[in-house]
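Chemist: Here's my sequence, what's the structure:
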Amino acid sequence: MAKSTLISHGRVAENRKARFNYSIEDTIEAGIALVGTEVKSLRLGRATISDAFAQPEGSEFFLINCHIPMYPGGGKVQHEETRKRRLLLHKKQIGQLAASIQREGMTVVPLSLFFNDKGIAKVSLGLAKGRKHQDRREAIKTREWNRQKSRIMRDKG
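Modeler: Predicted structure coming up:
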């Protein structure tokens, strides 16, 4: 019997550049409205969220530019790969996110796409502020300095 490669729970995709390009102020977990072939494609571990962002439209939030490729066994009925996907949030969360976007000029960036313990697709959103090029360099310097400190401490015992 062949080993199953389906992901029943755990991380499907991660936006590793988001923590480098943005300073994350707050994180929120949201559900995501998907169609059948999208869920099957996600269970195969196929998704890209590096160019994605969330944007309010009316009283809802949508995940834009999230790429979920077509499911190979889907036949003729397939989903659009980069369609807008509705995020399932409480009204209070939607109000808070929309207010912080308008007032403080922040961005809502997806950090990871995963299945929870019940097997439901969720997206972890970060309320973020864009970093300037100089801030990125400083982050690299501090990270390198911390690595050097840990090497020195490890070698000296």
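Chemist: okay, CA-based contacts and neighbour counts for the rest of this
Modeler: Fine.
Chemist: Please, where are all the strands along this protein?
Modeler: 10-14, 22-32, 53-57, 60-64, 85-88, 107-115, 121-130 (DSSP state E).
Chemist: let's see this one next to it:
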Amino acid sequence: MAKQKQHSRPLAQNRKASHDYYILDTVEAGVSLTGTEIKSVRAARINLKDGFAQIRNGEAWLQNVHISPYDQGNQFNHDPLRNRKLLLHKKEIMRLEQETSKKGVTLVPLKVYIKHGFAKVLIGIAQGKHDYDKRESIKRRDQEREIQRTLKNY
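Modeler: The predicted model follows:
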């Protein structure tokens, strides 16, 4: 009997990232979490809105990502905004460091999900958009919706 792939829905998504940035490439990374943090993540109590990733001293860190305290955690609860280590291979970290050394390029968490029992975060190598680029994206999206509506009627 063949094994089925485990695809789970994203527990958290950064919808604003595709509006504010051009996503050049993506990398899947594991996240080092404590006991109560993983319970909160599994309950989808995580917010990626202001989060970013950074390479320091040859290690990748996820910063400014809010994981709410676990309700039944009592004294073992965690700091909601602590920096969390990203689990990547050394070659991947070196590549990300090279990419982010370019002007205007940053690392943005796009979504968090559970894969084979482990919490994973999809990190996007992103370049910032200007205001006029954002307006153009909105205009293009509205035009595509209008085209889909007209095609649906025929």
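Chemist: re earlier: to Ser150 of the first structure, which of the strands of the first structure lies closest?
Modeler: Closest to Ser150 of the first structure of these is strand 22-32 (CA to CA; 24.1 Å).
Chemist: Packing partners of the closest one?
Modeler: The contact analysis (3 or more CA pairs under 8 Å, 6 or more residues apart in numbering; DSSP states H and E) places strand 22-32 of the first structure against strand 85-88, strand 121-130.
Chemist: between those, which one is nearest to Thr27 of the first structure?
Modeler: strand 121-130 (4.4 Å).
Chemist: Report the aligned residue range of the second structure for the closest one.
Modeler: Residues 119-128 of the second structure are matched to strand 121-130 of the first structure when aligned by TM-score structural alignment.
Chemist: count of residues packed around Thr37 of the first structure?
Modeler: When neighbours are counted by other CA atoms under 10 Å, Thr37 of the first structure registers 21.
Chemist: Also the one 5 residues further on?
Modeler: Burial of Leu42 of the first structure is recorded as 25 neighbouring residues (other CA under 10 Å).
Chemist: what about the longest helix in the first structure?
Modeler: Ordering each helix of the first structure by length in residues (DSSP state H) puts helix 133-156 first.
Chemist: Quick one: map Met153 of the first structure onto the second structure.
Modeler: Looks like Met153 of the first structure aligns to Leu151 there (TM-score structural alignment).
Chemist: Any chance of JSON lines for the helices and strands packed on strand 22-32 of the first structure, columns distance to Lys149 of the first structure and mean neighbour count?
Modeler: Shown next, in JSON lines, are those (distance: least, CA to CA, whole Å; neighbours: other CA atoms under 10 Å):
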{"stretch": "strand 85-88", "distance to Lys149 of the first structure": "42", "mean neighbour count": "19"}
{"stretch": "strand 121-130", "distance to Lys149 of the first structure": "28", "mean neighbour count": "21"}
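Chemist: what would those strands look like in CSV with distance to Ala18 of the first structure?
Modeler: Formatted as CSV, these follow (distance: least, CA to CA, whole Å):
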stretch, distance to Ala18 of the first structure
strand 85-88, 19
strand 121-130, 9
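Chemist: Compare the ones you listed and give me the one nearest Gly75 of the first structure.
Modeler: strand 85-88 (21.6 Å).
Chemist: average gap between the closest one and the second structure?
Modeler: Superposing on the second structure places strand 85-88 of the first structure at an average distance of 0.2 Å from its equivalents, by mean CA distance after the TM-score superposition for the first structure.
Chemist: So which elements touch that strand?
Modeler: strand 22-32, strand 60-64.
Chemist: Need the winner for burial among the ones you listed.
Modeler: strand 60-64 (a mean of 19; mean count of other CA atoms under 10 Å).
Chemist: Thank you, goodbye.
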